[in-house]
Structure formats: C-alpha cells, structure tokens
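A.B. asks: sequence first, predicted model second:
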Amino acid sequence: MQFAQPVLAAPVAGGVCKGSIYLTFDTGSQSQAELIAATLRRHQIKATFFLANEKTVNGDYSLDMSWSAYWKSLANEGHAFGTHTFDHVYVVGDLPDGRIAVKPQFGAQAGKTLNWTAQQYCQELRRVDQRFFELTGKKLDPYWRAPGGKLTPALLKAGEACGYQHVGWSPAGFSGDELPSEKFSNLMLLQRALTQLKDGDIFVAHMGIWSRKQAWAPANLEALIQGLEQKSFCFATLREHPAYQTSTQLKK
C-alpha cells in the first residue's frame, strides 16, 4: 500500500522523497542504545521507541532513573514513544471468563502465568506512561506494542479501551535481530531489508538483543539508513504515519 508523503519526514540528499520508512525500536539489553541515538542524530532522523523496563547490560533497567538523561534527550529531539508494557508482559491467551492469561518477563511476577482483567492490562500499559513522565516530564504517544508482537482479540480490545493504538510492523520491516546470527547473517538481513522495504513500511529493531552473537545494529543500522537514503526514502515517526495520525490527534 502506498501512503502520502508525511510533511515532517527527514529529507534525503537532493530533497526529493520517493517514499517513507518508519523506524521503530523496542527496548532490550540497551547495548546499542547510544549507537542508535547517535546514528539517528547524525542522519537527522526521527524514530519511534517502544519502552519496557528491561534488564540492561549496565546491570540496571531501561526505565530506571539512570536512563533519565538518555530518554529526555531523545524526547527533546522530537522522537515518538509508545508503551511496550512495563514488565515486558507476553500474552499467553484469552480465557473463557474474559480475562487474559499473561506472563511477565521482568518484575516481581517474572516467569509466572497470571490471569488479568482488561483493566489490569491497562494499568500495565500506563505504568510506562507514568514512569516516562517521571523520567522526562513528557507523556507517551498513544501507541503500544505487545511483546513479540503477539496479540489476541481480548488483548487488542484491552489496549484500545485504554486509549492506545497497537503498532506492529510490516513483513519487510522485520529486522531479524532476534534470529541466530549463525543462520541469519547481518549481511543477509541487510540485503533483505534494502530489497523489500517499500513506501509506508514500519521497521522494527531492538536496542540490543542478549541472544544474538553478532549484534545487528553496529553492522546494519548505518548501512540500512544509507541504503534507503540512496533510494530516496525519507524517515518519520508514527505521528506522521497515515494509520496513526488520528490517534495522535486524539492523544490523551
């Protein structure tokens, strides 16, 4: 599907945009956090970040006060932010009584299967919003992304009732940074993205993955951006994406 060119997309050399790509980043080990910020800044690109309170390579958590300056800097630069659930909560399935079975990856209930109401899931989404305000003085945009991108009918309904529009990613926008590097090399993933990404696609990567032996971002982020710029693509946040502009305008 072709989308109209967003007005605020970052310009490419020559000033002509032939299409727009929406870069999004989910929190993770945060091993690539500084590299991602520096690369986006160098190319004058704005992206969208989905935040959860995940354990980092520094031994802290990504929404600790120790990360306040980092998130505040990105917020002041004009990036967009959504909730990824505070404890990186995976959905297990919908229950007959209307509740939702979930399993947090972090926090006091990590690894346990819990049965939540829609209201409890809403509280989990809003915990990120509350912490982000404490860290930056700003509110999140009205977007959320379920960990793993996995949804159920009840989960989607709970997020919408809470005021957040769910954001997945395009088929060609899967970076593959969670895949084993022994089978999916950085070069293979880069070539696939540069070949298949098209106007309007949402791209997803993480700010560091514990399991991948050859990290994706150091090898691929700069090359991906440069390759897309050479193809006259521009970049924008989800605030400019046609599918999400309405929810942004109705922001809580």
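C.D. replies: Good, I have the coordinates. Treat the numbers as computed from the prediction; the structure is a model and nothing was measured.
A.B. asks: CA only for contacts and neighbour counts going forward, please
C.D. replies: Will do.
A.B. asks: what sits up against the helix ranked longest in the chain?
C.D. replies: In the chain, ranked by residue count with DSSP state H as the criterion, the top helix is helix 118-136. Counting contacts by Cα atoms under 8 Å, 6 or more residues apart in numbering, the residues outside helix 118-136 that touch it are 51-53, 63, 65, 67-69, 71-72, 75, 83-87, 99-100, 138-140, 144, 154-155, 158-159, 162.
A.B. asks: alongside the first one, take a look at this:
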Amino acid sequence: MALPVLAASAANTVDPGPACKGTIYLTFDTGSQSQADYIARTLNKYGIKATFFLANEKTVNGDYSLDPAWAPYWKARVAEGHAFGTHTFDHVYVQRDLADGRIEVKPQFGANAGNKLAWTPQQYCDELKRVDQRFHALTGARLDPLWRAPGGRLTPHLLAAGQACGYAHVGWADAGYSGDELPSQRWPNALLLKRALNGLKGGDIFIAHMGIWSRQDPWAPADLEPLIVGLQQKGFCFATLRQHPLYQRNQQGNQATFTPSSTAIKKP
C-alpha cells in the first residue's frame, strides 16, 4: 500500500497556527531503544513535546534503558520539556487479582524475570516508585504522577494500587495504538499510518515504543514523521499529558485514569 501523498515531503510541514482543530498527545514507552535517537530528533525537528513512560528494559546497546549510560539521553529530554511517567521498573505484567487482596504479577526483567509473584498493593507501589527514584538519580528531575501498566493490562486491584500510590493510569485511544508491536508482514507501516491519520481526533492519546525487538520493519522511521506532518496538515497540535484536561487534575492531587478501550488491533 502506497504512503499517502502528504507523507511524500515530510519537511514541508504545515504550521496550524494558534487555532488548533484539536490536540493529540503522543506517548512513547521504553523498549529496545533502537529508535530512541530518531524519536528525539524528530520531536525536536517539529518542536513537539511528548510523554515518555519509562521501564528499565534491555536495549540494543546491551545495557538497560535506566542505566547510567542513558543519563545524558534522559537529561536532554527533561531539558526539552517533555513529560515522564512510570512503566514499572522491571516491566511488570499483571496476571490476576488474588482473593487475599494481593496481585499476581510477572516481571519481564530483573532478578525475578519470568517468575510469577504475589505482591501486596504496597509492593506494586514500591515498583512504580523505583522508576521515579532512578529517574531522579539520573536527571535530578521527578516523574509526573502518571503510570502505564505494561501491555495496558489492568485489574481492579492493580488500578486501585496505582491510584492509592498517587499515580493516574494512562491508556490510549482506539486509533492511538500505533501497532508497532504487530507483525509487519500483516500490518505494514503504510497501513498503520493510514489507520492513525484517518482515525485520530482531538484529545486522543497515541502510543508507540522506542524500539520493538520483534518487528522486522520498524515503525518509527517509516511512520512517525509522516504521522506528525499529516496531523499538522489536518490542523492538530501536540502537547504532553501535563496539558491533558484529565491529567491536569491529577497534578493537583486528584485521581484520574484513562484506560484502553476495545480496538480492532491490540497489543499482543
């Protein structure tokens, strides 16, 4: 499928001016980090602020995304004015709620990678805060009171644990799922771009990753810039979740959540 004509010359952006048709909230979860530099360059090129959700994930450099080697990268993003949330330190997937009030979880990284654990709500809170502690050590800055569960997976106990810890959960809109984790043979970048441009509307939250190990044709180099250009041509502006009406309330200590809704293509 050919890319839309609007993507042919990504350098010719359209400034929507002070009056925007609506605002799109770009968010990026850590991943293999193969696209980290490209994403940063592209956001800077168009003067766009985004929201990053951080976990300590293995990277293509052989290290982890919250290792000291990544301090310059995260410091630069802080200086640029982006927002940041926690994605759990060890990229911990929820499995199910337990009858005794605990939560069964399965970390992807760390000392307990691949093991199922039974955590109390406080233990999950501590896991969320580990990211903030490391981020502060690396950058001197603090996370925003936002979190995203790996895979967007929630249970009642998990959601309550995050809220009790002071974090508002952030999902994404139907059209806001980039599809960058899906097989590129079945979901080519051109199709994903078309889906996003046709479906996104003002107020939507968009999710992509900073590199996916399994996708043969990476999403970001093919789609991020054309997506930005296409949305600008439609009159949309961009902002961090600090400016989202729902999460502005959480900045003042009130709880909020935006959970994923059903969509035609979902994260595996």
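C.D. replies: Good, I have the coordinates. Treat the numbers as computed from the prediction; the structure is a model and nothing was measured.
A.B. asks: and the next helix or strand after the longest helix of structure 1, how far out from the chain middle?
C.D. replies: The first helix or strand that comes after helix 118-136 of structure 1 along the chain, using DSSP states H and E, is strand 143-144. When distances are taken as Cα atoms, centre = their mean, to the nearest Å, strand 143-144 of structure 1 is centred 9 Å away from the chain's centroid.
A.B. asks: repeat that for stretch 190-208 of structure 1.
C.D. replies: Averaging C-alpha coordinates over stretch 190-208 of structure 1 and over its chain gives two centres that are 13 Å apart (Cα atoms, centre = their mean).
A.B. asks: endpoints of stretch 148-159 of structure 1, how far apart?
C.D. replies: Counting by Cα to Cα, to the nearest Å, the length from the leading to the trailing residue of stretch 148-159 of structure 1 is 15 Å.
A.B. asks: in it, which residues are buried?
C.D. replies: Along stretch 148-159 of structure 1, these residues count as buried under the neighbour rule (16 or more other Cα atoms under 10 Å): L151, A154, L155, L156, A158, G159.
A.B. asks: which bit of structure 2 covers the longest helix of structure 1?
C.D. replies: In the comparison with structure 2, helix 118-136 of structure 1 aligns to the range 121-139 (TM-score structural alignment).
A.B. asks: among the contacts of helix 118-136 of structure 1, which are located in helices?
C.D. replies: Assigned to helices by DSSP H, the following of the contacts of helix 118-136 of structure 1 qualify: S68, A69, W71, K72, A75, A154, L155, A158, G159.
A.B. asks: of all the residues you listed, which comes closest to W210 of structure 1?
C.D. replies: Lowest distance from W210 of structure 1 to those (Cα to Cα) belongs to W71, with 21.0 Å.
A.B. asks: what does R153 of structure 2 correspond to in structure 1?
C.D. replies: With TM-score structural alignment as the matching criterion, the partner of R153 of structure 2 in structure 1 is K150.
A.B. asks: measure that match to G93 of structure 1 for me?
C.D. replies: 10 Å.
A.B. asks: do a quick rundown of the helices in the stretch 151-268 of structure 2.
C.D. replies: Read by DSSP state H, counting those that start in this stretch, the stretch 151-268 of structure 2 holds these helices, from start to end of the chain: 156-164, 189-199, 219-233, 245-251.
A.B. asks: nearest to Y38 of structure 2, of these?
C.D. replies: Evaluated over these, closeness to Y38 of structure 2 peaks at helix 219-233, with 7.3 Å, by Cα to Cα.
A.B. asks: helices and strands around that closest one, which ones?
C.D. replies: In terms of contact count using 3 or more Cα pairs under 8 Å, 6 or more residues apart in numbering; DSSP states H and E, helix 219-233 of structure 2 is assigned the packing partners helix 36-45, helix 189-199.
A.B. asks: need the winner for burial among those.
C.D. replies: A comparison of these by mean neighbour count, using mean count of other Cα atoms under 10 Å, puts helix 189-199 on top with a mean of 18.
A.B. asks: ok, back up a step: what subset of the contacts of helix 118-136 of structure 1 is buried?
C.D. replies: 51-53, 63, 65, 68, 71-72, 75, 83-87, 99-100, 138-140, 144, 154-155, 158-159, 162.
A.B. asks: distance of the residue mapped onto L23 of structure 1 from structure 2 from D67 of structure 2?
C.D. replies: With TM-score structural alignment as the matching criterion, the partner of L23 of structure 1 in structure 2 is L26. Distance check for L26 of structure 2 against D67 of structure 2: by Cα to Cα, it reads 24 Å.
A.B. asks: how about D29 of structure 2?
C.D. replies: 16 Å.
A.B. asks: go on, L117 of structure 2?
C.D. replies: In this structure, L117 of structure 2 and D67 of structure 2 are separated by 24 Å, where distance is defined by Cα to Cα.
A.B. asks: try I205 of structure 2
C.D. replies: Relative to D67 of structure 2, I205 of structure 2 is positioned 28 Å away (Cα to Cα).
A.B. asks: the two: who's more crowded?
C.D. replies: With other Cα atoms under 10 Å as the criterion, I205 of structure 2 and D67 differ in neighbour count, and I205 comes out ahead with 26 against 14.
A.B. asks: map that one onto structure 1.
C.D. replies: In structure 1, the position corresponding to I205 of structure 2 is occupied by I202, as judged by TM-score structural alignment.
A.B. asks: same check, this time on L231 of structure 2
C.D. replies: When structure 1 is aligned by TM-score structural alignment, the residue opposite L231 of structure 2 is L228.
A.B. asks: so what does F49 of structure 1 match up with in structure 2?
C.D. replies: In structure 2, F49 of structure 1 lands on F52 (TM-score structural alignment).
A.B. asks: actually A217 of structure 1, not the one I typed
C.D. replies: Taking TM-score structural alignment as the criterion, the aligned counterpart of A217 of structure 1 in structure 2 is A220.
A.B. asks: what about its match, neighbour count?
C.D. replies: Around A220 of structure 2 there are 24 other residues, counting by other Cα under 10 Å.
A.B. asks: please apply the same query to the one 3 residues further on.
C.D. replies: Around D223 of structure 2 sit 22 other residues, with neighbours defined as other Cα under 10 Å.
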